[in-house]
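> Got a sequence here, can you build the structure:
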Amino acid sequence: MTTAATRPVRIGVQIAPQHAEYAHIRETAAELEELGADILFNWDHFYPLSGEPDGLHFESWTMLAALAEQTNRVEIGALVNCNSYRNANLQADMARTIDHISAKDTGVGRFIFGTGSGWFERDYDEYGYEFGTVGQRLDALAEALPVIEDRWGKLNPAPTRKIPVLIGGGGEKKTLRIVAKHADIWHSFGDAATLERKLGILAEHGESVGRDTSQIEISTEIGKATPAEAEEKLALGATLFTVGLSGPKYDTARVADWLAWRDEKNS
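The predicted structure follows:
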């Protein structure tokens, strides 16, 4: 059984698909793979989340398929997919297809199914989705995940591996229960004290659903954190740390610094 004590530290990079031409995003992904990043993420939105609201922006899943073909080693996924935008069976089939595209060299896919319940109201309004309430969107995610998992068992060809499920969010009543039931990776937010409290709540949900939550990899965003602050989370069990980059200039120098930190911790 893999636990935090036996997992290596990994560095993910979220390439925000905003304020840059796609050629620059492609070049950035190639540079990050060459630098040694472990995972490349984008996000699943239709408009920028910062800067000019109507600035350049690209769609998530089609980009992930392109990155699957372009790259050779890194894992790829969305941080995170919005469950509301595509029905569950379609999500499963798209994930399986990208899994196979990414398996071009080894026969084993590199796709991570990162997902969440959705929150950016403009996406919903502009593209004609019903926004509803937070509770309704979380209930829809809870209903979709078993359907997705069941569809993976029916597809021909099947996925090349057990596709890892990453769930983002920290809601203590619903989200962490969904994480306890379905996630291979939980993406968390907040400082070390917040993480410590929520890990306790996650463990309680694990007991109620019959899951040892130490099997779940703990992910967190780096944001403006210092190495000392990251090490506080590392001590609590976080092993996947993600740097966020946005166009028009993707500052990959920050990533190089964190990769050096990773290598020091894994030595």
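
> CA atoms for contacts and neighbours, from now on please.
OK.

> tell me the centre residue of the chain?
Computing the C-alpha centroid of the chain and ranking residues by C-alpha atoms, centre = their mean puts residue 79 first, at 3.4 Å.

> Count residues in the vicinity of residue 80, would you?
Burial of residue 80 is recorded as 25 neighbouring residues (other C-alpha atoms under 10 Å).

> can you pull out the strands in the stretch 51-200 of the chain?
75-78, 81-82, 111-116, 165-168, 185-188 (DSSP state E, counting those that start in this stretch).

> Residues contacting the shortest one, please?
Contacts of strand 81-82 from elsewhere in the structure, counted by C-alpha atoms under 8 Å, 6 or more residues apart in numbering, are 43, 44, 45, 60, 113, 114, 115, 116, 117, 118.

> Please generate a structure for the following sequence too, so the two can be compared:
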Amino acid sequence: MTFPVRIGVQLQPQHADYGQIRDAVRRAEDLGVDVIFNWDHFFPLSGDPDGKHFECWTMLGAWAEQTERVQIGALVTCNSYRNPELLADMARTVDHISGGRLLLGIGAGWFEKDYDEFGYEFGTAGGRIADLAAALPRIKARWARSNPLPTRDIPVLIGGGGERKTLRVVAEHADVWHTFGDAETLARKSGILDEHGAAVGRDTASLVERSVGVSAPPSEQSPALLEAGATLFTVGVSGPDYDLSLVEQWVAWRDARG
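Just a heads-up that it's a prediction; the model follows:
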């Protein structure tokens, strides 16, 4: 499979009123992005640690109604915060509301403040990854038993770069793998992912789209990242202003490729 080059934006739901987030969603879709993400946290990750913040999945339901074309999802949902069967049903519902535009982004979780403030057991990184590995078959099994079924096989994006455990989970379950880092890191970890794929009997080189976060103009990052295998490029922007100027550059670069 050859994946098309796509551009995403992560509208970080922090330091803004909801009206500003709604406006940023409108502007991003009008700009021509392919995917609009939020994130799944309960507090800001930058700036005032107790600043304004909104919940992930409630917001995705609103975005499903507001938008018409773009794919939507979390970058990424924390597996620890919801029972897998509940998360599956939430995702299936947003899938239907959006007319089949949901991407289930999911990860093992890492932000300890979320866990402490909301009463979840933080545990260990290894334990959280094991929980993610156990949850994904349950999510897919719940989808298969749902009435109505999801509109299609909901694509699963897994975020994370742990080479021994996380990439094994990606190899087993993901349609998209999201990571951060430079092209050299992406290429090296992509090769490790393909080794895990061979071990579990999946051709991850052709079945798993590579997604990467970008923070500089495409002239500085795109050639090396493309060579390393990335095809989904996502810019993160924070409130309250949600400056989409860098996103616009990436969309223009995508369109200029023809």
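
> where does the TM-score land?
TM-score for the superposed chains, counting by TM-score structural alignment, normalised by the length of structure 2: 0.98, backed by 257 aligned residues with a C-alpha RMSD of 0.8 Å.

> Verify the contact between the residue nearest to the centre of structure 1 and residue 45 for me.
No. Look at residue 79 of structure 1 against residue 45 with C-alpha atoms under 8 Å: they stay out of range, at 10.3 Å.

> quick one: which helix or strand includes the equivalent of residue 246 of structure 2 over in structure 1?
In structure 1, the residue paired with residue 246 of structure 2 according to TM-score structural alignment is residue 254. Using DSSP states H and E, residue 254 of structure 1 sits within helix 252-266.

> what separates that helix from the chain centre, distance-wise?
Centroid separation for helix 252-266 of structure 1 versus its chain: 19 Å, with C-alpha atoms, centre = their mean, to the nearest Å.

> In that helix, which residues are buried?
Residues of helix 252-266 of structure 1 classed as buried by neighbour count (16 or more other C-alpha atoms under 10 Å): 252, 255, 258, 259, 261, 262.

> Could you do stretch 180-194 of structure 1 as well?
By 16+ other C-alpha under 10 Å, the buried positions in stretch 180-194 of structure 1 come out as 180, 181, 182, 183, 184, 185, 186, 187, 188, 189, 191, 192.

> Make a markdown table out of those residues and add distance to residue 139 of structure 1.
Shown next, in a markdown table, are the buried residues of stretch 180-194 of structure 1 (distance: C-alpha to C-alpha, whole Å):
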| residue | distance to residue 139 of structure 1 |
| --- | --- |
| 180 | 15 |
| 181 | 14 |
| 182 | 14 |
| 183 | 16 |
| 184 | 19 |
| 185 | 20 |
| 186 | 18 |
| 187 | 19 |
| 188 | 19 |
| 189 | 21 |
| 191 | 27 |
| 192 | 28 |
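
> From these, pick the one nearest residue 217 of structure 1.
Among those, residue 185 lies closest to residue 217 of structure 1 (C-alpha to C-alpha), at 4.5 Å.

> Show me what the closest one aligns to in structure 2.
The alignment partner of residue 185 of structure 1 in structure 2, by TM-score structural alignment, is residue 176.

> OK, contacts around its match?
155, 156, 157, 158, 208, 209, 210, 211.

> hang on, the earlier thing: ok, the buried residues of stretch 180-194 of structure 1 vs residue 24 of structure 1, which is closest?
The shortest gap between residue 24 of structure 1 and any of the buried residues of stretch 180-194 of structure 1 belongs to residue 187, at 26.8 Å (C-alpha to C-alpha).

> residues contacting the closest one?
Applying C-alpha under 8 Å, 6+ apart to residue 187 of structure 1 gives the contacts 166, 167, 168, 169, 218, 219, 220, 221.

> run the last query once more with 7 Å
The neighbourhood of residue 187 of structure 1, defined by C-alpha atoms under 7 Å, 6 or more residues apart in numbering, consists of 166, 167, 168, 169, 218, 219, 220.

> which among the residues you listed gets closest to residue 236 of structure 1?
The shortest approach to residue 236 of structure 1 among these belongs to residue 218, at 9.2 Å (C-alpha to C-alpha).

> I'd say that closest one and residue 236 touch.
No. Applying C-alpha atoms under 7 Å, one finds residue 218 of structure 1 not in contact with residue 236, separated by 9.2 Å.

> More neighbours: these two, which one.
Higher neighbour count among residue 218 of structure 1 and residue 236: residue 218, with 25 against 15, using other C-alpha under 10 Å.

> Quick one: neighbours of whatever residue of structure 2 lines up with residue 82 of structure 1, just the number.
Structural correspondence for residue 82 of structure 1 with respect to structure 2 (TM-score structural alignment): residue 78. Neighbours of residue 78 of structure 2 under the rule other C-alpha under 10 Å: 23.

> hmm, back to that, list only those of the contacts of residue 176 of structure 2 flagged as buried.
156, 157, 158, 208, 209, 210, 211.

> what sits against the third one?
Going by C-alpha under 7 Å, 6+ apart, residue 158 of structure 2 touches 105, 106, 107, 170, 174, 176, 177, 178.

> Distance to residue 140 of structure 2 added to those, as a markdown table?
Output for these, formatted as a markdown table (distance: C-alpha to C-alpha, whole Å):
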| residue | distance to residue 140 of structure 2 |
| --- | --- |
| 105 | 14 |
| 106 | 13 |
| 107 | 15 |
| 170 | 14 |
| 174 | 12 |
| 176 | 16 |
| 177 | 17 |
| 178 | 20 |
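
> Sweet, I'm off.
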